[in-house]
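S.K.: Got a predicted structure plus its sequence, pasted below:
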Amino acid sequence: MKILVRCNVEARENTFSAIVLQEHKLIIPFFQRTYKWDSENWARLFEDLISSFNDGVEPFLGSIILKRLQGSKNEAQIIDGQQRLTTLSILLKALIDQIDNENISDFKNFLYKPFTKNEIKIQHSLIDREKYSKVLNNENFDQNEETGIFGCYNYFTKKIQEEFGKDEDRKFKFAQTVFSEHKSLVSVFLQDKEDEQKIFDAINSTGVTLSATDIIKNSLFDKIIKETNEEKAIKLYDEYWRNIFEKDDDEQTFWDTTIKTGSDTRTKGEILFHAIAVVKGIFKETDNLSKLSAIYKNHIYKLNEDELINFLKEIKKFALIYRNLPEMKNDDLFVYNYETRFFHICQFTNVKTPFLPIIFILKDEFRDKSDEYKKCFLLMEIFIFFRSICGKRTSPYNKNVIKIIKDYQTNKGIYEILKQNLSDIPLADEVREVFYNISNKSAKFILFWIELCREFGKKDYIDKSGLNYVYELEHIMPQSWQENWSDNANSKDEADKLIYQIGNMALLKGKLNAKVQNSSWKDKRLEYDKYIGNLSINKELLDKETWDKNKIEQRSEKLIKEFFEIWNYDEL
């Protein structure tokens, strides 16, 4: 049965054996993404095949898109379907290894070139080539691995044993039916002049999801091959892509990790490429993030060889900057310096990603960490932080950032441009008001940084151990105040004005039990010594014989003063 996909592309229902036997060699492009299928995919595939085998019906396993290489003798490039084809070939290898039947050798022609000593028919991508070779050549690998190519083989080995046991005839018939009889795949052959990238993207936009990073990589190296040759493309890939994004499992995990950004969830790789596109000026204010890969493809299409190489260099530069940005965790040791504070604020407010292009420029331009560099961070810090604690939303994809980059590219002087575009900062009086009715989250953050500032003597870099962000926020005059604190207030409104201002809050090493929380100051003060640790911000409380309206308001004023010494408008 023929299926016409478009005027110059023909698709045909085929068996696995027909697809692999008609080609002398099947090549997965070296730059294709790593093998991604997992136990959920394997289970679904195996269950479909077993069910179809038992019911005597043909399953549909998807499409394989191939493009015969010009000037080659029956060698084809796998444009799409490498995950599917890899999985099926590993399932077949697991069956071959477990079937005791003299005719099983016929199946080896599906995996190995004829008239060779087990020369593998499918040439895998650079990332997975070694692992795939180990599986097909019965080399030693971890039999307990549960992910990737090794995990795939181990999974099918176990499932075959569970499903068939020692029934050799049924195992053989299953292999014969699935791989030689069922026309369960659609093979699509492209003409030599067909744009495989367009077909690849079209198929994947409706099927297996590719990240924008995957599509950008495919477009880049497809264009580089066309501008140069595959040998040079592989060298560039190794230096500027593989060593950055795919060097090992840790790197791949880092770039594949998803982050919530506003209403969207994106991988770190996609966040990086969005930021680069903003820096390069190829992502405009009117552009939509869903079109990021298309924006890159249009840009890449226009580049010549030298421009492509320079673009790769820039990608590597910005990727290394992003990779080395602090990711603050609560149990890390925090020291008092402006960069640590900025990235902690970004985590606190969840607005780091829109400012990433600006961070890239600052990190690239100010390698010597000049005063202007520090002022830029302070300005962004105050803009983000003050708006956050005053309840003013900062858009996850702030168009101001795109305008800042555009102004910078034409005018230079990044600090002045930042100051012009980030001018909507709440006034000091507006910020002061917050401290008299402050959220627990904001109070905890502010008290922590005031304590760090005291600890480090207001110096940026000093040999101190630092603090972990692991404290509990405590209202000294408690929310349940009526029984033991009625001398401080005559009504709920009066009490709330004292309870929820910053002067009435402390950072403790653990949470007090409810009985202690609601005790009088005299009893509570005795317990505080067990919980305050070495924090000066708490030790000063123990000197107070009483805790009343005057003490709370005096402490609030003192903390507000220290707050504005750290986040100082006058330094902008």
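M.R.: Looks like it came in fine.

S.K.: Please make it C-alpha for all contacts and neighbour counts, starting now.
M.R.: Fine.

S.K.: hey, where'd the helices end up in the stretch 101-250 of the chain?
M.R.: For the stretch 101-250 of the chain, the helices defined by DSSP state H, counting those that start in this stretch occupy 129-136, 148-164, 168-176, 196-206, 212-227, 230-237, 243-245, 249-256.

S.K.: which strands and helices sit next to the shortest one?
M.R.: Spelled out, it's helix 243-245. helix 249-256, helix 305-323 (3 or more Cα pairs under 8 Å, 6 or more residues apart in numbering; DSSP states H and E).

S.K.: can you list the residues that contact it?
M.R.: Helix 243-245 is touched from outside by 251, 252, 255, 316, 319, 320, with contacts defined as Cα atoms under 8 Å, 6 or more residues apart in numbering.

S.K.: returning to what we had before: and of the helices and strands packed on helix 243-245, who's closest to residue 277?
M.R.: helix 305-323 (10.0 Å; Cα to Cα).

S.K.: How about the closest one, which residues are buried there?
M.R.: Neighbour counts over helix 305-323 (16 or more other Cα atoms under 10 Å) mark 308, 309, 311, 312, 313, 315, 316, 318, 319, 321, 322, 323 as buried.

S.K.: Switch those residues over to CSV; also include distance to residue 357.
M.R.: Compiled in CSV, the buried residues of helix 305-323 are given as follows (distance: Cα to Cα, whole Å):
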residue, distance to residue 357
308, 21
309, 21
311, 16
312, 17
313, 16
315, 12
316, 14
318, 9
319, 12
321, 11
322, 10
323, 14
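
S.K.: let's bring in a second one:
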Amino acid sequence: MALEPIDSRLIGIGALLKQQRLAVPTYQRPYTWEIEHVKELFKDIIDAKQKKHDQYFLGTVVLTNADDSIKSIIDGQQRIVTTSIFISSIRNYFKNKGDDARANKLTADYISNADLRTMNPSPRVLILPDDQSFYNEYVVGVPTIGRRSPRNLTDTQKRLFSAIREARDTINSVTAISKNPDLDLFDLIDFIEKKVVLVYLDVGSESNAYVIFEVLNDRGLDLTVADLLKNYVFSMAGKEGLLSCQSKWKEMTTLISNTNGEGDIRNFIRHDWISRNGLVREKNLYDSIKKSVYDEKTVSDYMDNIIVSANIYSSFSIFSSSVWKDYSDKVRKSLMLFDMANITQVRPLLLSVFSNFSVQEVNKTIPMIASWSVRFLICGAGGSGVLEDNYAQRAKDVSDKKIKNATDLFNSFNILPTDIQFQKDFESAKVSKTQLARWYLSELELEKTKNAQKIVNPDTLEVNLEHILPHNPDSSWSISQNLASKCVNMIGNLALMEAKTNSIIGNSSFDDKKSHFSQSSFDLTKEISNFKSWGSQEIEKRQVELAKLAVKRWKNKP
């Protein structure tokens, strides 16, 4: 792609704010700097000024033309926004001491002009629409900042507020030790305007910017796969497809970040790609996508696919989502297992199955994969690398229509623990994660009773996990602390118990607990009352029986 002429110059960041209105494009990620990044920038600026350095270099910013009066920030949002917050705190100092003339001058020069027609504030920095009102109130305006953050802030607004508070504290520290605070702040503003410098690249069009952006990454700019991919697909989208591509990218990032957090976007992008193309490591992901997404048509197809996947992926931890309304309760319960046990390697296969199988086949397949997951968790079989490889290949086979149903998938998966191995390993298994232990026992209870209507209440205020032998048994238990520690988290020592009863029995002796067990509505819990005493032998005996149920409950076959 031929590059258009580029305006490149060294400029103080204060001068940039003074000369130009800047806007963050709506498809960009929001303000992401954590407090440690903010502190580092403020400290570096103060230190550089105090040591009388000629310049403090902030790096490179990449801008494009948004319209005649505004430049779009392609790279540099975090530094620009944070610096504007810092200058606003200097302005606030003068405003709070009653020096309105200087406060208004700082506002007009660096923060906001008034619109000539309406006289409404016209901020020099426009961030994403969801956060602009907050920015206008706390950066453009002169707020009162208390010890507590305002209520109901988004994660982005919390980061912005932390930066605002840190800027105030930094300026307070400067003025507290100064013999002439006003003069020192004048000097600080001059330093920010003239000597806190950056390389300003005005690259003209957005397509030009994306080429520059990738070159900058090759030269050491620390970008994520998501950053690189976003700019690459935008550069390939063409003039007619760019707006649609930007809109879909924004929709995708909103879906994933709202449910999984911003940090999971790169995981989603990788899992989505694996679901159709097989295993690729993160370091090779960008190059792999570039080989297949290379023009307007392939970009359009890629973005269509990624939106479909994002709707599914973002609902993996929302079990009441309307996405699952056509599927069985077993599917939702399986998703609950994947989420609580943090089983992420399976996600590409899940994406592929939900995208390609009929509802009837999904209802068979997802519970079967959940059964496999339980077996892998109990047996420790395969290892995460082996599982990821196998799940990835099967996901691609499903997408390629080589695997068309649950039976095909079972027949292709040859690393599953056998019934004999699973039962043997279950007999000695321990579970330290309460939520997972509750899930196991709930499923075993359903296998025991064969009553599909008897679903254990997931509310921990109603049903608790009881350790029959407590963590810290007293002398009535006749067991050493060392042996108790080995037995306490064995599945055979765990039981579902009505919450009110559980709070009553606490660390009582086994004899005191037995009468409560006998009255439990859970069959597996009620059976515990048949034991005369409780120790390591009884725990092992009960766990052997639970292991037999486990083989029946979590089958390899659909």
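M.R.: Now that the structure is in, tell me what you want to look at. Because the structure is a prediction, the values reported are computed rather than measured.

S.K.: Under the alignment, what does residue 268 of structure 2 map to in structure 1?
M.R.: Using TM-score structural alignment, the partner of residue 268 of structure 2 in structure 1 is residue 272.

S.K.: circling back to that earlier point, and which of the contacts of helix 243-245 of structure 1 is nearest residue 32 of structure 1?
M.R.: residue 252 (13.5 Å).

S.K.: wait, isn't that closest one in contact with residue 242?
M.R.: No - using Cα atoms under 8 Å as the test, residue 252 of structure 1 is too far from residue 242 to be in contact (9.7 Å).

S.K.: and the two? which has more neighbours close in?
M.R.: residue 242 (19 against 16; other Cα atoms under 10 Å).

S.K.: That one and residue 29 of structure 1, how far apart?
M.R.: Separation of residue 242 of structure 1 from residue 29 of structure 1 (Cα to Cα, to the nearest Å): 14 Å.

S.K.: next one: residue 258 of structure 1
M.R.: In this view, residue 258 of structure 1 and residue 29 of structure 1 are 26 Å apart by Cα to Cα.

S.K.: Kindly report the same for residue 243 of structure 1.
M.R.: 17 Å.

S.K.: now swap in residue 273 of structure 1 and tell me
M.R.: 22 Å.

S.K.: do residue 161 of structure 1 as well
M.R.: Distance from residue 161 of structure 1 to residue 29 of structure 1, by Cα to Cα: 34 Å.

S.K.: mean deviation (superposed) between the helix or strand residue 299 of structure 1 falls within and structure 2, please.
M.R.: In this structure, residue 299 of structure 1 is located in helix 292-301 according to DSSP states H and E. Superposed on structure 2, helix 292-301 of structure 1 shows a mean distance of 3.8 Å to its aligned residues (mean Cα distance after the TM-score superposition for structure 1).

S.K.: Pull up the gap between the aligned partner of residue 36 of structure 1 in structure 2 and residue 260 of structure 2, please.
M.R.: Using TM-score structural alignment, the equivalent of residue 36 of structure 1 in structure 2 is residue 32. Separation of residue 32 of structure 2 from residue 260 of structure 2 (Cα to Cα): 15 Å.

S.K.: For stretch 336-344 of structure 2, what is the spacing between the initial and final residues?
M.R.: Using Cα to Cα, the end-to-end distance of stretch 336-344 of structure 2 comes out at 12 Å.

S.K.: buried stuff in that stretch?
M.R.: 336, 337, 338.

S.K.: what would those look like in JSON lines with distance to residue 358 of structure 2?
M.R.: Shown next, in JSON lines, are the buried residues of stretch 336-344 of structure 2 (distance: Cα to Cα, whole Å):
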{"residue": "336", "distance to residue 358 of structure 2": "21"}
{"residue": "337", "distance to residue 358 of structure 2": "22"}
{"residue": "338", "distance to residue 358 of structure 2": "21"}
